[in-house]
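S.K.: Structural data only, the sequence is not supplied:
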């Protein structure tokens, strides 16, 4: 079962990052592109991490 979908993440605005001049270099691997002075976050990668985190929490509390 998927915890979230790409559509839900898009509707929630999860893909909007910080302004390009205020970014943290450690986040480079999660940034998909830059648009209008803001970074756009890779939602496919984010969704994978959300699913992995959900599974970890589910196993931890079980």
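M.R.: Perfect, thanks for sending it. This is a predicted model, so every value here is computed, not measured. Numbers count the residues shown, from 1 in each chain.

S.K.: Please make it C-alpha for all contacts and neighbour counts, starting now.
M.R.: Will do.

S.K.: residues contacting the spatially most central residue of the chain?
M.R.: Taking Cα atoms, centre = their mean, the centroid of the chain lies closest to residue 46, which sits 3.4 Å from it. By Cα atoms under 8 Å, 6 or more residues apart in numbering, the contact list for residue 46 reads residue 30.

S.K.: dropping in the other structure now:
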């Protein structure tokens, strides 16, 4: 899988989390801070965990495993479908 850079995460707006009033305490370790009522996600942790997830998926597929792509947001549906089809996997 292709690696991703901190710059690419920033440009994609990955660091923008939910509004602060929609707090989930389980996310505490991954929150860098808050600004203008929005949580800012810790991109260093995101990058590390992205690499771990990427390695896991690569190893799973190498062993013949199956991946289910899930896209519940309307804006992600097309990309989820296209990438699942491209990789010969399933999607919802």
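M.R.: Now that the structure is in, tell me what you want to look at. Bear in mind that the values here come from a model prediction, so they are computed numbers and not experimental data.

S.K.: Would you pull the TM-score for this pair?
M.R.: For these two chains in superposition, a TM-score of 0.93 is obtained (TM-score structural alignment, normalised by the length of structure 1); 62 aligned residues with a Cα RMSD of 1.3 Å.

S.K.: related to what we said a few turns ago, and the equivalent of the residue nearest to the centre of structure 1 over in structure 2, which of the three is it?
M.R.: Alignment note (TM-score structural alignment): residue 46 of structure 1 maps to residue 46 of structure 2. Recorded secondary structure, residue 46 of structure 2: helix (DSSP: H, G, I helix; E, B strand; the rest coil).

S.K.: same question, residue 26 of structure 1
M.R.: Classified using three-state DSSP, residue 26 of structure 1 is helix.

S.K.: and the gap between it and residue 34 of structure 1?
M.R.: 16 Å (Cα to Cα, to the nearest Å).

S.K.: For those two, indicate the residue with more neighbours.
M.R.: The neighbour count for residue 26 of structure 1 versus residue 34, taken as other Cα atoms under 10 Å, is higher for residue 34 (15 against 7).
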